[in-house]
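**Q** All I have is the shape, not the residue letters:
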């Protein structure tokens, strides 16, 4: 083993107690990026998209806030449905 190579970045974050929150925010950023790309590609306003989701514009704004990592499965499914898509969740190594 190379003496100059330390632990992985995930191990470092875990040791610092930051892995869960950092991973959640990274995942949320990907979700937000996908939604924003969809809105832009299809020239859909947030107001129109919120109506498609049967929610308020302020709820959609919270969904699009990458720092708000508490997102329900119902919200994900509603978002996917409004986009004409499905949600796929899986655990990987």
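**A** The structure has been received and is ready for your questions. Values in this document were obtained by computation on a predicted structure and should not be read as measured data. Residues are numbered from 1 along each chain as shown.

**Q** From now on I want contacts and neighbour counts done on CA atoms only, so please keep to that.
**A** Fine.

**Q** Now the spatially most central residue of the chain: closest residue in space that isn't a chain neighbour?
**A** Closest to where the C-alpha atoms of the chain average out (Cα atoms, centre = their mean) is residue 28, at 2.3 Å. Excluding the flanking residues, the one nearest residue 28 by Cα to Cα, 6 or more residues apart in numbering is residue 66, at 5.5 Å.

**Q** Next one for the comparison:
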């Protein structure tokens, strides 16, 4: 197994994204991906369909589709909170 010389690797990917001013955008997109995946998994675990989820959230099925779409960045905090309540969960947000 070859040993890599750490002095000649260069910068890491976060440095690249920051230099190209994409880091904040990438972080935001990844947060949405994580949230939509967690909601999908909770729905599957509780055997809740999209139609049932929409009814519990007092919204339309297309709104649930947008919530579950990891590429849709326009999900509001209120929508995420209502999804958590519909699943019997709590939303926990922190700033670091």
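**A** Structure's in. What do you need? The model shown is predicted, which means the values in this text are computed figures rather than measured ones.

**Q** Can you calculate the TM-score here?
**A** Comparison of the two superposed chains (TM-score structural alignment, normalised by the length of structure 1) gives a TM-score of 0.88, and 91 aligned residues with a Cα RMSD of 1.3 Å.

**Q** if we can go back for a sec, aligned partner of the residue nearest to the centre of structure 1 in structure 2?
**A** Residue correspondence to structure 2 (TM-score structural alignment): residue 28 of structure 1 is matched to residue 32.

**Q** I'd like the next helix or strand past the host helix or strand of that match.
**A** Applying DSSP states H and E as the criterion places residue 32 of structure 2 in helix 23-45. Moving toward the C-terminus from helix 23-45 of structure 2, the next helix or strand (DSSP H and E) is helix 50-57.

**Q** next one: that next one to chain centre, how far?
**A** The chain centroid and the centroid of helix 50-57 of structure 2 are separated by 19 Å, computed with Cα atoms, centre = their mean, to the nearest Å.

**Q** Once aligned, what mean separation remains between it and structure 1?
**A** Aligned to structure 1 and superposed, helix 50-57 of structure 2 gives a mean residue distance of 0.5 Å (mean Cα distance after the TM-score superposition for structure 1).

**Q** corresponding residues in structure 1 for that helix?
**A** By TM-score structural alignment, helix 50-57 of structure 2 lines up with residues 46-53 in structure 1.

**Q** Please verify my assumption that residue 78 of structure 1 contacts residue 53.
**A** Yes. Between residue 78 of structure 1 and residue 53 there is a contact under Cα atoms under 8 Å: 5.7 Å.

**Q** Touching the helix holding residue 32 of structure 2 from outside, list them.
**A** 14, 17-18, 49, 53, 67-73, 83-84, 87 (Cα atoms under 8 Å, 6 or more residues apart in numbering).

**Q** again with stretch 56-73 of structure 2
**A** Defining contact as Cα under 8 Å, 6+ apart, one finds that stretch 56-73 of structure 2 is touched by 29, 32-34, 36-37, 39-40, 50-51, 53-54, 75, 79-80, 82-83, 85-86.

**Q** repeat that with 6 Å
**A** Stretch 56-73 of structure 2 is contacted from outside by 32-33, 36, 51, 54, 82, 86, using Cα atoms under 6 Å, 6 or more residues apart in numbering.
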